[in-house]
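A.B. asks: Sequence and predicted structure are below.
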Amino acid sequence: MKHASMIVSKDFKIGDVGDRMFGSFVEHMGSVVYNGIYEPGHKTADENGFRRDVMDLVKELQLSVVRYPGGNFTSGYNWEDGIGPKERRPRIVDPAWRQIETNQFGLNEFMQWTRMIGAEAIMTVNLGTRGIEAAKDILEYCNFEGGTKWSELRKAHGVKDPYKIKTWCLGNELDGEWQIARKTASQYGQLALETAKVMKWVDPDVELVAVGSSARHMSTFPEWDRTVLEYTYEHADLLSLHHYIGKRDNDTPTYLAMPIEMEKQIEEVIASCDYVKGVKRSDKVMNLSFDEWNVWREPDVEYVPWQTGSPYDWVRFRMEDALVFGSAALTLLRRADRIKIACQSLLVNTIPMILTEQGGNAWRNPTFYPFLHVSLYGRGAVLRAIVDSPKYDTKSYTDVPLLDPAVVYNEETGDLTVFAVNRGDEAIALKLDLRDFEGCKFAEHIVMKHDRLDAVNTSDNPYEIKPAQAEAAIVDGGRAEAVVAPYSWNVIRFRMAK
């Protein structure tokens, strides 16, 4: 058995975890919406066409925010097509995902659904094929009290009170060649600046997210971020970043270490933000919206283009994917001082936390559980633990810690939670120095592991991978010891004595 140690102190505080760190993403892509959250003919569908079996699983996650309607879809979307009587809504070609969009699920349906699951909406405006006027109009429709063209139209559609949507993304991934109406950094920066000005004139309370680089590997990273921020620094409130982690060359040790790239990306984007802050002689700190993050692997179902609700990137994640996903979630927690919004991408059926069958069952992908645990127990202050862990090398990385942890202390509830991923094939005896938390007692140790890293959950066997209770940690005079199983996700919880 290997050995590791951690010193945890209340004084080593990184930052408070904002509620909006526990978000997800719903895009008109494949079967995320149609045959995912919305399937009127399903046996569990309610009067709105929302699948109640999916909604019940979503509610478990206690999502704080959900980003909508995209994604690549946004850059060619006319939001007006998805409002008003459904029988009058047009069927259109969506070139982003090569599908037919029926517009039977639109803005008002999404807002109704988010309220039913208890989450706030993050709306993305089309700065691809459209621009300032369309952004102004949708903001007026959503947030203006009444007495104007678009606010009165909202009322005519049965929504008396404005939605008061706070957070708006100024487009999506417009640096990417895959994007409809791709732009240079200067083209986008100028458009985002002018759009931001108008939106804040209409509603000074909105919070705006400027588009950062789509990925760290792009040749324009991080120059894109610098240029965009030089236009938008005083008008945007956050800068977005996206990251997807995919296994390469069947190399599991490297795959498990790949969240290191995500951590590097965060540091580099922060450096770009702070550079522009200096250039601008600004007192403002630009925070981050990590509004797309996930793991990725080859889909299990072939996509059929020019359909509605055909599964796209529909994948049963494996146990090893859940470990990498867990490390990615902990990477976000550890930079809670600058990351204020995070949205897992995507919620249902596309590299999802929840899988469905058309007309059939809904069940949890293994990635569901790390997100659930972080959402339940990751609210509070993130502490900078001093960690001594054994390390390993891969083809791509050296000195990779076998133990990947994050620590959150909730002073209000008295809960102290140690999250940890064991990236190795041996158990680790973990010694915790908790002397700063006088009188703390062991609460529980949740572990998720499996004998096979390629194990999956299926419709017929939805609990092949699931969390369980591990052996209790030993607590003695401010010190604790716990065993962290090989290739496992762990939530070790302590509670302060009252």
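C.D. replies: Here it is on my side, so go on.
A.B. asks: rest of the way, CA atoms for contacts and neighbours
C.D. replies: Fine.
A.B. asks: list the contacts for Glu60?
C.D. replies: Glu60 makes contact with Leu372, according to C-alpha atoms under 8 Å, 6 or more residues apart in numbering.
A.B. asks: can you list contacts of stretch 255-265?
C.D. replies: Stretch 255-265 is contacted by residues 216, 243, 245-248, 320, 323-324, 327-328, 331, 397, 400, 423 when judged by C-alpha under 8 Å, 6+ apart.
A.B. asks: how about it: buried residues?
C.D. replies: Residues of stretch 255-265 classed as buried by neighbour count (16 or more other C-alpha atoms under 10 Å): 255-259, 262, 265.
A.B. asks: Repeat that for stretch 194-209.
C.D. replies: The neighbour-count check on stretch 194-209 (16+ other C-alpha under 10 Å) flags 194-197, 199-200, 202-203, 206-209 as buried.
A.B. asks: among those, which are in strands?
C.D. replies: Among those, the members falling in strands are 207-209 (criterion: DSSP state E).
A.B. asks: Let me have those in CSV, adding distance to Ile92 as columns.
C.D. replies: As requested, those are exported to CSV (distance: C-alpha to C-alpha, whole Å):
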residue, distance to Ile92
Glu207, 31
Leu208, 29
Val209, 28
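A.B. asks: Out of those residues, which comes closest to Trp489?
C.D. replies: Within these, distances to Trp489 taken as C-alpha to C-alpha reach their minimum at Val209, with 32.1 Å.
A.B. asks: That closest one is in contact with Leu170, isn't it?
C.D. replies: Yes: in terms of C-alpha atoms under 8 Å, Val209 counts as a neighbour of Leu170; the distance is 5.8 Å.
A.B. asks: The contacts of stretch 255-265 in strands, which ones?
C.D. replies: Among the contacts of stretch 255-265, DSSP E puts 243, 245-246, 400 in strands.
A.B. asks: List only buried entries from those residues.
C.D. replies: Using 16+ other C-alpha under 10 Å as the burial test, the ones in strands among the contacts of stretch 255-265 include 243, 245, 400 as buried.
A.B. asks: Go ahead and confirm the first one touches Trp293.
C.D. replies: Yep, that's His243 we're talking about. Yes: contact status for His243 versus Trp293: in contact at 5.0 Å, counting by C-alpha under 8 Å.
A.B. asks: Select, from the buried residues of stretch 194-209, the two members most distant in space.
C.D. replies: Largest separation among the buried residues of stretch 194-209 by C-alpha to C-alpha: Val202 and Val209, giving 16.5 Å.
A.B. asks: Below is an additional structure, to be compared with the one above:
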Amino acid sequence: MQRARSIVSKDFIIGTTGDRLFGSFVEHMGSVVYNGIYEPEHESADEDGFRQDVLGLVKELGLSVVRYPGGNFTSGYNWEDGIGPKAERPVKLDLAWRQLEPNTFGLDEFMRWTRKVGAEAIMTVNLGTRGIDEARNMIEYCNFPKGGKYSDLRRSHGIEQPYAIRTWCLGNELDGEWQIARKTADEYGRLACETAKAMRWVDPTVELVAVGSSARHMPTFPEWDRTVLMHTYEHVDHLSLHHYIGKKQNDTKTFLAMPLEMEQQIKDVIATCDYVQSVKRTSKRMKLSFDEWNVWREPDVEYVPWQTGCPFDWVKFHMEDALVFGSALLSILRHADRIDIACQSLLVNTIPMILTEKGGAAWRNPTFYPFLHASRYGRGQALRLVTDSPKYDTAAYTDVAIVDSAAVYNEEKGELTVFAVNRGEEAVLYELDTRDFGSLAFAEHIVMSHERLSAVNTAQRPDEVKPRTGGKTTLDGGRAESVLEPYSWNVIRFAVKGGQ
């Protein structure tokens, strides 16, 4: 059996894993909204048309934030179409996803839904086809108490108190040629700067996110980010980054190593932010908003354009996808000092954590579980592990650690959690040196694995891929040993004696 070892010290602190790391994303795309979270005709629908079976699964995840309404959809969206009496709302052509948008679910419905979920909203303004005027009016509608045209319009809709939305994204992926009203970095940077000023004049308390590069493979990366920050550094709080990991060929070892590119992207963006900080000669340290991240696989359902609620990228994720997803999560935890916001993309039916059938069942995709575990046990101080792991090479990557791991210490709860992915086809004996924590008690070892990496969950077999307790871990004198099953996701938890 191969062996790996990590030293865990409560003094090796990376940073605090803020609540907003555990977020997701709802876009008007395919059946994310219509026939996803919103289906008034469904037998489980509540008085607002929200599917309660989906609502229950979302609550289970413990989401802290949900980003809305996009995504590419945002760059052609008129927010005013989704407020007020539904009978008066127009049906529009959505050019981003080539669908009919009935606007029966809009801003006000989303805010009601997030409150039922218990999550904070992150709102995105249209800086594609619209701009400063749209943004200042929208933030007045959402955040200003009363007395202005749009704040009083909100009150006329029966919403007396402002929504007080804290976090706002200044557009989405405006460097992409697929985007409606694509911008150059200078065009966008100037627009974002002036929009930020206007929005803060309405509500000085908001936090703003500037659009970074859409992907690391973009030819303008990271120059786009540098240029945008030169315009916006003094006016925004975060720079966004997006990353999707897709299997390009039938090569599991390469696929499992691909989160290394996500890790490098994070480092590249941090370096770019710090370069601009030095040029600006400021003490302000830019935070990151990883507001779109996920794995991606070819969809199981063919998309039919110019429909409402037709599935787009509806996919049953495989067991191997959950392992890659778990490693992506660990990359985010390991950069908790700079990543302040993270949104898995997307929540329901489009490369989702939750799948639904129109008029039918809702169930968990395998990626649901690593997110659930990180949300439950990953809040606290992210610790820098000193790890020695066996490695492997592929045609694309060298020195890939077979054991990918991260640790979080929650001093208030007296809990230490180690997350570990075994990327190998053999079991690994994983030793944890925990002596720095003094007296520990073993709590549990959760493991998710399957004899087939191609295993999926379906409406008929929703629990084919699911975690179980009872993983093999022993603890003796400040040293723990865990058997990491082949190709497995692991959550190893300890109680810190004397913790509050």
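C.D. replies: Perfect, thanks for sending it. The model shown is predicted, which means the values in this text are computed figures rather than measured ones.
A.B. asks: Can you calculate the TM-score here?
C.D. replies: Once the chains are laid over each other, their TM-score by TM-score structural alignment, normalised by the length of structure 1 reads 1.00; 498 aligned residues with a C-alpha RMSD of 0.5 Å.
A.B. asks: Pipe the ones in strands among the contacts of stretch 255-265 of structure 1 into JSON lines and attach distance to Lys2 of structure 1 per row.
C.D. replies: Output for those, formatted as JSON lines (distance: C-alpha to C-alpha, whole Å):
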{"residue": "His243", "distance to Lys2 of structure 1": "31"}
{"residue": "Ile245", "distance to Lys2 of structure 1": "27"}
{"residue": "Gly246", "distance to Lys2 of structure 1": "28"}
{"residue": "Val400", "distance to Lys2 of structure 1": "15"}
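A.B. asks: for those residues, which one is nearest Glu234 of structure 1?
C.D. replies: His243 (25.4 Å).
A.B. asks: Quick check: the gap between that closest one and Lys264 of structure 1.
C.D. replies: Applying C-alpha to C-alpha, to the nearest Å, one obtains 11 Å for the distance of His243 of structure 1 from Lys264 of structure 1.
A.B. asks: coming back round to it: give me the buried entries from the contacts of stretch 255-265 of structure 1.
C.D. replies: If we count by 16+ other C-alpha under 10 Å, these have these buried: 216, 243, 245, 247, 320, 323-324, 327-328, 331, 400, 423.
A.B. asks: isn't Arg51 of structure 2 right up against His42?
C.D. replies: Yes: contact status for Arg51 of structure 2 versus His42: in contact at 6.9 Å, counting by C-alpha under 8 Å.
A.B. asks: Look at the two and report which has more neighbours.
C.D. replies: In this view Arg51 of structure 2 and His42 are compared by other C-alpha atoms under 10 Å, and Arg51 has more residues nearby, 24 against 18.
A.B. asks: need the contact list for the nearest residue to that one once chain neighbours are set aside.
C.D. replies: Counting by C-alpha to C-alpha, 6 or more residues apart in numbering, Ala45 is the residue found nearest to Arg51 of structure 2 once chain neighbours are left out, at 4.4 Å. For Ala45 of structure 2, the residues meeting the contact criterion (C-alpha under 8 Å, 6+ apart) are 38-39, 51-52.
A.B. asks: Could you turn the buried ones of the residues you listed into a ChimeraX selection?
C.D. replies: Buried residues within those, as defined by 16+ other C-alpha under 10 Å, are selected in ChimeraX through the command that follows:
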select :38,39,51,52
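A.B. asks: now the contacts of Ala45 of structure 2 in TSV, with distance to Tyr275 of structure 2 and secondary structure?
C.D. replies: What follows is these, written out as TSV (distance: C-alpha to C-alpha, whole Å; DSSP: H, G, I helix; E, B strand; the rest coil):
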residue	distance to Tyr275 of structure 2	secondary structure
Tyr38	44	strand
Glu39	48	coil
Arg51	47	strand
Gln52	47	helix
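A.B. asks: Turn the contacts of Ala45 of structure 2 into a markdown table, columns for distance to Ala181 of structure 2.
C.D. replies: Written out in a markdown table, the entries for the contacts of Ala45 of structure 2 read as follows (distance: C-alpha to C-alpha, whole Å):
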| residue | distance to Ala181 of structure 2 |
| --- | --- |
| Tyr38 | 29 |
| Glu39 | 31 |
| Arg51 | 34 |
| Gln52 | 37 |
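A.B. asks: which of the contacts of Ala45 of structure 2 lies closest to Leu347 of structure 2?
C.D. replies: Tyr38 (12.7 Å).
A.B. asks: for structure 2, which helix is longest?
C.D. replies: In terms of residue count, the longest helix belonging to structure 2 (DSSP state H) is helix 259-280.
A.B. asks: Relative to structure 1, what is the average displacement of it?
C.D. replies: On the superposed models, the aligned residues of structure 1 are on average 0.3 Å from helix 259-280 of structure 2, with distances taken as mean C-alpha distance after the TM-score superposition for structure 1.
A.B. asks: Where in structure 1 does the helix or strand that that helix is followed by fall?
C.D. replies: Next in sequence after helix 259-280 of structure 2, counting helices and strands by DSSP states H and E, comes strand 287-296. Applying TM-score structural alignment, one finds that strand 287-296 of structure 2 aligns to the residue range 287-296 of structure 1.
A.B. asks: The matching stretch vs structure 2, average offset?
C.D. replies: Following superposition, stretch 287-296 of structure 1 is found to deviate from structure 2 by 0.2 Å on average (mean C-alpha distance after the TM-score superposition for structure 1).
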